[in-house]
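>>> Next come a sequence and a model predicted from it.
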Amino acid sequence: MSQEKHDLNFLTKSFFAGGIAGMTSKTTVAPLDRIKILLQAHNNHYKHYGVFSGLKRIVEKESFFGLYKGNGAQMVRIFPYAAVQFLSFEIYKKFNAKTFGKSSSANHGLKFLSGSMAGVTAAVTTYPLDLVRARLAFHVTVPSTDGTAAVAQQRMRIFPTLVSVIRNEGGFLALYKGLTPTVLGMIPYSGFSFYGFERFKYFLLQHFPQVFGTEKNDKIMLNVPSKLICGGIAGAIAQTFSYPLDVARRRMQLSMLTPETQKYSKGCLSTLTLTYREHGIVKGLYRGMTVIGS
């Protein structure tokens, strides 16, 4: 098999593996994703709840399926997002290696750079769907006074939401509201996620190959549980640094839904400043990050 064909097969596998892995992981944590959005933006129905109490309240107020509100839009978005991220990471990694060389001193920095570039590429490519997903998840169904289920707002769907944003909020560019904090947050988050994963993987295989490794094609590779551990640790550390920007992104995405929140549409720095002044660090910039936050 030629090198070109081998590279094409590898990239194709990376594309589909990344997409399927992304869909699976996001569906698994969809309830936590939804309550995080509700807490980050201080939804009026859930602003006095924490993560666990909020999840319980969603089931009571909106039924079990309320936990997965917006997950359809998430699935439409996450396959291309994860696929583009994994695929572009491999492309950027090879490009940067050829451009800057493969010296060991530069290797770690290049992995961080490649991860950051891949994260930004994926985020920009699928951003309008992320905005729609946030709005669907923020939408709350409340019971009417006669006991029947009523919808607080007009029932939202993916395509009508896209059209509504374009028509009513400033045209096509309105679909990218909150992109600045997304890109700024993606650089440390995606960069360290990939870099941290690679470093943790190297450490485990270097020092504990019999415990965390498995042999395949005469090579020692990280086993599946160890990959999950490395990915989880790297992601948690990366999120700690970038989380305030994630809060700013959500607030900007949802800023035009009510007159009270339009003040968050003026820009990333303004949104971060207002959030800090109104709610502080724990209940503002880091609200919804942990399961003990309230």
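Good, I have the coordinates. Note that the structure is predicted; figures quoted are calculated from it, not measured. Numbering: from 1, shown residues only.
>>> CA only for contacts and neighbour counts going forward, please
OK.
>>> which parts of stretch 134-154 are buried?
134-141 (16 or more other Cα atoms under 10 Å).
>>> Show residues contacting that stretch.
Contacts to stretch 134-154, defined as Cα atoms under 8 Å, 6 or more residues apart in numbering, come from residues 34, 37-38, 43, 45, 61-62, 69-71, 73, 156-157, 250, 253-254.
>>> returning to what we had before: for the buried residues of stretch 134-154, which one is nearest residue 233?
Using Cα to Cα, residue 134 comes nearest to residue 233 of these, at 25.3 Å.
>>> Over to the closest one. Which of the three states is it?
Following DSSP: H, G, I helix; E, B strand; the rest coil, we place residue 134 in the helix state.
>>> what about it, distance to residue 202?
36 Å (Cα to Cα, to the nearest Å).
>>> all helices of the stretch 51-200 of the chain, in order?
For the stretch 51-200 of the chain, the helices defined by DSSP state H, counting those that start in this stretch occupy 51-62, 71-100, 104-138, 158-168, 179-207.
>>> could I get those helices as JSON lines with distance to residue 236?
Output for the helices of the stretch 51-200 of the chain, formatted as JSON lines (distance: least, Cα to Cα, whole Å):
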{"stretch": "helix 51-62", "distance to residue 236": "17"}
{"stretch": "helix 71-100", "distance to residue 236": "18"}
{"stretch": "helix 104-138", "distance to residue 236": "16"}
{"stretch": "helix 158-168", "distance to residue 236": "30"}
{"stretch": "helix 179-207", "distance to residue 236": "9"}
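>>> so which of the ones you listed comes closest to residue 4?
Using Cα to Cα, the helices of the stretch 51-200 of the chain put helix 71-100 closest to residue 4, at 13.1 Å.
>>> before we move on, the earlier item: switch the buried residues of stretch 134-154 over to JSON lines; also include distance to residue 197.
Shown next, in JSON lines, are the buried residues of stretch 134-154 (distance: Cα to Cα, whole Å):
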{"residue": "134", "distance to residue 197": "28"}
{"residue": "135", "distance to residue 197": "31"}
{"residue": "136", "distance to residue 197": "32"}
{"residue": "137", "distance to residue 197": "30"}
{"residue": "138", "distance to residue 197": "32"}
{"residue": "139", "distance to residue 197": "35"}
{"residue": "140", "distance to residue 197": "37"}
{"residue": "141", "distance to residue 197": "39"}
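>>> is it true that residue 36 touches residue 50?
No: using Cα atoms under 8 Å as the test, residue 36 is too far from residue 50 to be in contact (9.4 Å).
>>> and the helix or strand hosting residue 232, how far from the chain's centre?
Using DSSP states H and E, residue 232 sits in helix 224-253. Distance, stretch centre to chain centre, for helix 224-253: 8 Å (Cα atoms, centre = their mean, to the nearest Å).
>>> coming back round to it: closest to residue 220 among the contacts of stretch 134-154?
residue 71 (36.9 Å).
>>> try this one next to it:
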Amino acid sequence: MAPPPPPSTLIRSKNFVAQPVVASFIAGGVAGAVSRTVVSPLERLKILFQIQSVGREEYKLSIWKGLAKMWREEGWRGFMAGNGTNCIRIVPYSAVQFGSYNFYKRFFENTPGANLGAGQRLACGALAGITSVTCTYPLDIVRTRLSIQSASFAAIQRKEPGARLPGMWATMSSMYKNEGGFLALYRGIVPTVAGVAPYVSGSLITDIIYGS
């Protein structure tokens, strides 16, 4: 009797994508990109509000007036400033978060496939949050830089009118060369990790509780 033919490339691809870790990786990345794009204007406005200081008071406005100012001065591009980098960041961030949760889950299960207790879920969520932030933190810093470089802050030095602003890779390269090398891309990582670990843990536990 002849052996059965090997599975086709399409079937092998479907089987690969159907694996829990891979499926979570893809679904998390797509969901993250879509959600960040929808709230991009508010994300950018939040950053502009956060950097208010003496000499940077142009965005001491209400939310609606701030959004209107962005639209008047920069149009649709103002709403989306930094969103490309944010999507590039959030796809691996969300994907790594969901994928690593399923990966770490294997080490905390009492038996394969067993449900995790609250403490085990908390630990998995914390590790997943730390992993995702560490992998994508340089893009988070660059996204912040890109969000403010075109804003109408008088204190921010500008090039000639109409000059093209640096993009993601140029900004990252400049930080690496001029601000301390690799460590410059991870400036502020410790408080970020300290905040994201309990946040992700709580979010995952809440999702599991209300989803069950």
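Yes, it's here. What you see is a predicted model, and the numbers here were worked out from it, not measured in a lab.
>>> returning to that earlier point: helices and strands around the helix or strand following the helix holding residue 232 of structure 1, which ones?
With elements assigned by DSSP H and E, the helix or strand that comes after helix 224-253 of structure 1 is helix 268-279. Under the contact definition 3 or more Cα pairs under 8 Å, 6 or more residues apart in numbering; DSSP states H and E, helix 268-279 of structure 1 sits against helix 224-253.
>>> Kindly recompute the last result at 10 Å.
Here helix 268-279 of structure 1 touches helix 179-207, helix 224-253, going by 3 or more Cα pairs under 10 Å, 6 or more residues apart in numbering; DSSP states H and E.
>>> give me the stretch of structure 1 that stretch 186-204 of structure 2 matches.
Residues 176-194 of structure 1 are matched to stretch 186-204 of structure 2 when aligned by TM-score structural alignment.
>>> Just the residues contacting stretch 26-35 of structure 1, thanks.
22, 24, 36, 38, 40, 43, 46, 49-55, 58, 64-72, 74-75, 78-79, 133-134, 136-138, 288-291 (Cα atoms under 10 Å, 6 or more residues apart in numbering).
>>> buried subset of those residues?
Neighbour-count burial (16+ other Cα under 10 Å) applied to the contacts of stretch 26-35 of structure 1 gives 22, 36, 38, 40, 46, 49-51, 54-55, 58, 66-71, 74-75, 78-79, 133-134, 136-138, 288-289.
>>> okay, now residue 210 of structure 1: neighbour count?
Neighbourhood size, residue 210 of structure 1 [other Cα atoms under 10 Å]: 12.
>>> was I right about it contacting residue 226?
No: using Cα atoms under 10 Å, residue 210 of structure 1 is not in contact with residue 226, being 11.9 Å away.
>>> hey, what's in contact with both of those two?
Joint contacts of residue 210 of structure 1 and residue 226 (Cα under 10 Å, 6+ apart) are residue 204.
>>> circling back to that earlier point, so for residue 18 of structure 1, which of the helices of the stretch 51-200 of structure 1 sits nearest?
Going by Cα to Cα, the one of these nearest residue 18 of structure 1 is helix 71-100, 4.6 Å.
>>> For the closest one, name the packing helices and strands.
Right, helix 71-100 of structure 1 is packed against helix 3-28, helix 30-40, helix 104-138, helix 158-168, helix 179-207 by 3+ Cα pairs under 10 Å, 6+ apart.
>>> Identify, out of these, the most deeply packed stretch.
Stretch with highest mean neighbour count among those: helix 30-40 (a mean of 24; mean count of other Cα atoms under 10 Å).
>>> ok now that helix, how far from the chain's centre?
Using Cα atoms, centre = their mean, the offset of helix 30-40 of structure 1 from its chain centre is 11 Å.
>>> got a list of what residue 13 of structure 1 touches?
Residues counted as contacts of residue 13 of structure 1 (Cα under 10 Å, 6+ apart) are 7, 19, 83, 86-87.
>>> now residue 53 of structure 1: how far from residue 61 of structure 1?
12 Å.
>>> Could you do residue 96 of structure 1 as well?
In terms of Cα to Cα, residue 96 of structure 1 sits 51 Å off from residue 61 of structure 1.
>>> cool, residue 54 of structure 1 as well?
Applying Cα to Cα to residue 54 of structure 1 and residue 61 of structure 1 gives a distance of 10 Å.
>>> which residues are common contacts for those two?
With Cα under 10 Å, 6+ apart as the test, residue 54 of structure 1 and residue 61 both reach residue 45.
>>> Find the centremost residue of structure 2, please.
In structure 2, the centroid-proximal residue (Cα atoms, centre = their mean) is residue 90; its distance is 3.1 Å.
>>> To which residue of structure 1 is that one aligned?
By TM-score structural alignment, residue 90 of structure 2 lines up with residue 78.
>>> Quick check: that match touching residue 23?
Yes: applying Cα under 10 Å, one finds residue 78 of structure 1 in contact with residue 23, separated by 5.9 Å.
>>> intersection of neighbour lists for those two?
Both residue 78 of structure 1 and residue 23 are contacted by residue 71, under the criterion Cα under 10 Å, 6+ apart.
>>> Quick check: closest non-adjacent residue to residue 179 of structure 1.
Among residues not flanking residue 179 of structure 1 along the chain, residue 249 sits closest, at 7.0 Å (Cα to Cα, 6 or more residues apart in numbering).
>>> I misspoke; the intended subject was residue 185 of structure 1.
Nearest to residue 185 of structure 1 is residue 242, by Cα to Cα, 6+ apart, at 4.9 Å.
>>> Is there a neighbour count for that neighbour? I'd like the number.
20.
>>> what do we get in structure 1 for residue 9 of structure 2?
Per TM-score structural alignment, residue 9 of structure 2 is not aligned with anything.
>>> Show me what residue 48 of structure 2 aligns to in structure 1.
By TM-score structural alignment, residue 48 of structure 2 lines up with residue 38 in structure 1.
>>> How about residue 37 of structure 2?
Per TM-score structural alignment, residue 37 of structure 2 is aligned with residue 27.
>>> Please apply the same query to residue 24 of structure 2.
For residue 24 of structure 2, the aligned residue in structure 1 is residue 14 (criterion: TM-score structural alignment).
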